[in-house]
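1. coords below, sequence missing:
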C-alpha cells in the first residue's frame, strides 16, 4: 500500500511544504520505501511510496507529466494497466515509465472523468489539471483503498487516513450520526460519514471534481 495526501486552497494562499510534511508523517507507515512532495501555489501533493510496480525513480510520485500538464498521486494497483498502456500507445501516447501510475495519467487525458470505467483494480487517486485548474478525485468501485477529506471555505484537504487531516486542524468534534451508526452497526461507520465532524470518507465508486473556487461536483 501507499499513502497519499494533499491540499487545494481557495483563499489565495499557497500550500506550505511544512503542512504536507505534517500530513505525510501520519501516512508514512503506508509507504516506507520513498516519499515525495510537489506544490505549485494553491495546490500541493504528498506521497509515501511502497514500491511494487516499476521500482525505478521513473515510477516515483507525485508524478508529473510535463507534456500533458497533469500531476497525480495514486494509491493502489491497476490490474489491466498493461493492456490499457497498449491501447493508449495505439492512440499516440508515449510513456516514460513502466508504472500503472502513468497509465492513469494518460487514461485521464484520453477519456477524462470516464477513465475510471476503464480501470480494473483497487485505487484512490487525485489528479491536478494545470490547464483547467481542476482537481479530480476517485475511489475504486468496492472502496478497497481508503480516501478521506475535509472541506472548508478556505481549503480542500485529502489523505489516506484521518490522522493526517486531524494533524492539520480538521474539526474533531464527534459526528452524532456516525456515533449512532458505530454503536448500532457493530463498529461500522458507512461512507461518507466518519466519527469526526470535520472529516468525510469518499464513497466507493465515486469521483469528485473540485474547481479553484471550491465548487465540488460529485458523481457515482
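-> Arrived safely. Keep in mind it's a predicted model, so treat the numbers as computed, not measured. Residues are numbered from 1 along each chain as shown.
2. rest of the way, CA atoms for contacts and neighbours
-> Will do.
3. Could I get the full set of helices for the protein?
-> 17-27, 81-90, 100-111, 162-167, 176-184 (DSSP state H).
4. can you give me the strands for this protein?
-> With DSSP state E, the ranges of strands along the chain come out as 3-9, 34-40, 43-49, 63-65, 70-78, 121-129, 134-139, 148-151, 155-159, 200-201, 207-211, 216-219.
5. nearest to residue 68, of the helices of the chain?
-> Each of those has some distance to residue 68 by Cα to Cα; the shortest is helix 100-111, at 7.4 Å.
6. Which elements pack onto the closest one?
-> strand 63-65, strand 70-78, helix 81-90 (3 or more Cα pairs under 8 Å, 6 or more residues apart in numbering; DSSP states H and E).
7. which parts of the first one are buried?
-> Within strand 63-65, the residues scored as buried using 16 or more other Cα atoms under 10 Å are 63-64.
8. distance between that strand and the chain's centre?
-> 14 Å (Cα atoms, centre = their mean, to the nearest Å).
9. Which strands or helices does it pack on?
-> If you count contacts as 3+ Cα pairs under 8 Å, 6+ apart, strand 63-65 packs onto strand 70-78, helix 100-111.
10. What's the separation between the residue located most distally from the centre of the chain and residue 194?
-> Residue farthest from the centre of the chain, counting by Cα atoms, centre = their mean, is residue 184 at 30.3 Å. Residue 184 sits 14 Å away from residue 194, taking Cα to Cα, to the nearest Å as the criterion.
11. what do you get for residue 83?
-> In terms of Cα to Cα, residue 83 sits 37 Å off from residue 194.
12. second one coming, line it up with the first:
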C-alpha cells in the first residue's frame, strides 16, 4: 500500500511545506520505499510509496505527465493497467515508467473523469491540473482504499489516514452519533461520518473536485440493478471464468505475491486457481500461503489447509495468534486503525 496527502487553501494562502511533509511522515509505514510532495501556491499534494509495479526510483510519486501539465499521487493498484497502457500508447500517449500510476494519469488525460469507469482495481488518488488549477480526487468503487478529508471555509485537508489530518491541528472532538451507532448497532462505514466530528470519509464510489475555488463531492459509481440471472445454463462456467480472470490480473507484480489460506471455500479456491494459472503460464514460482492456526481443534483449520497444500505444492507458513501477542499489538493496531472496527 501507499499513502497520499493533500492541502488546498481556499483563502489563497500558500501551502505550508513542513505541514505537508509531516502528513507524509506519519504514514511512512504505508510507503517505506519513497516519498515526495508537489506544491503550487495554495495547493499541495504528497505521497509515500510501497513499490509493487516498476520498482525503479523514477516511478516514485508525485508523477508528472510528459507535457508537465498534470501531477498525480496515488494509492492502489490498477489490475488492467497493461491493457489500458497499450490502448493509450495507440492513442499517442507517452510513458516514462512502467507503473500503473502513470497509466491512471494518462487515462485521466485522455478521458477526464470518465476514466474511472475504465479502471479495474482499487485506488485513492489525487490529480492536480496546473493549467486549469483544478484538483480531482477519487476513491474506488467499493472503498477498498481509504480517503478522508477535513473542510472549512479556508482550507481542505485530505489523506489516506485520519492521523494525517489530525497532525495539521484539526480539532479531535468525537462524533457522538457515530459512537452510538457503533456501540448499539455495531455499524461502521454506513455513512460518510467518522468517529471524529470534523473529519469525513470519501465514501466508496465517490469523487470530489475543486475548480474555481468551488468544492464538489459526488457519487460516480453505484451497483447496477440486476434482479435476475441472465444465463442460468452457463452460470457456473461464467463464475469460474470471472474468478480465474480476477486472480490472473491480481498476480501482476514485480514482487512476490502470497495468499492468506484459511481452509475455507474462498481462500482455497483462490490458491488453487493461482496454482493453475502459474502452471498454465509455465511460471516456476512456488506459492506462499499464510494461515492463522490454533491449538483448539474446534477452530483450527489446518486439516483443510493441508489438503490445499498437497494439491498445489505451496510453501506454507503457519502463524499462531495468542492473547499475549494480542496484548502486545493492541496499541499498534489502535494507532494504525485510527477508529474502532469490527
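-> Structure's in. What do you need? What you see is a predicted model; the values in this text were computed from it and never measured.
13. re the thing from before, the helices and strands packed on helix 100-111 of the first structure into TSV, with extra columns for distance to residue 129 of the first structure?
-> Below are these laid out as TSV (distance: least, Cα to Cα, whole Å):
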stretch	distance to residue 129 of the first structure
strand 63-65	10
strand 70-78	5
helix 81-90	19
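14. for the helices and strands packed on strand 63-65 of the first structure, which one sits closest to residue 56 of the first structure?
-> helix 100-111 (12.6 Å).
15. in that closest one, what's buried?
-> 100-109.
16. Stretch 84-100 of the first structure now?
-> 84-85, 88, 97-100.
17. Leaving out chain neighbours, which residue sits closest to residue 71 of the first structure?
-> residue 64 (4.3 Å; Cα to Cα, 6 or more residues apart in numbering).
18. List the contacts of the counterpart of the one you found in the second structure.
-> In the second structure, residue 64 of the first structure lines up with residue 64, judged by TM-score structural alignment. Going by Cα atoms under 8 Å, 6 or more residues apart in numbering, residue 64 of the second structure touches 70-72, 102.
19. Now for residue 44 of the second structure, how many residues are close by?
-> Residues lying near residue 44 of the second structure (other Cα atoms under 10 Å) number 22.
20. Map it onto the first structure.
-> With TM-score structural alignment as the criterion, residue 44 of the second structure matches residue 44.
21. what does residue 121 of the second structure give?
-> In the first structure, residue 121 of the second structure lands on residue 121 (TM-score structural alignment).
22. Wait, that match touches residue 80, no?
-> Yes - if you go by Cα atoms under 8 Å, residue 121 of the first structure and residue 80 touch, sitting 7.5 Å apart.
23. higher neighbour count, these two?
-> More crowded of residue 121 of the first structure and residue 80, by other Cα under 10 Å: residue 121, with 18 against 14.
24. That one: what's it in contact with?
-> Contacts of residue 121 of the first structure (Cα under 8 Å, 6+ apart): 76-80, 140.
25. Compare these and tell me which has the most neighbours.
-> residue 140 (25 neighbours).
26. any idea how far that residue lies from residue 30 of the first structure?
-> Counting by Cα to Cα - residue 140 of the first structure and residue 30 of the first structure are separated by 18 Å.
27. how many neighbours does the nearest residue to residue 146 of the first structure once chain neighbours are set aside have?
-> Nearest residue to residue 146 of the first structure, sequence neighbours excluded (Cα to Cα, 6+ apart): residue 160, at 5.6 Å. Residues lying near residue 160 of the first structure (other Cα under 10 Å) number 27.
28. check contacts around the residue lying closest to residue 53 of the first structure once chain neighbours are set aside.
-> With sequence-adjacent residues excluded and distances taken as Cα to Cα, 6+ apart, residue 53 of the first structure is closest to residue 99, at 5.7 Å. Applying Cα under 8 Å, 6+ apart to residue 99 of the first structure gives the contacts 53-54, 59.
29. Tally up the residues packed near residue 156 of the second structure, please.
-> For residue 156 of the second structure, using other Cα under 10 Å, the count is 18.
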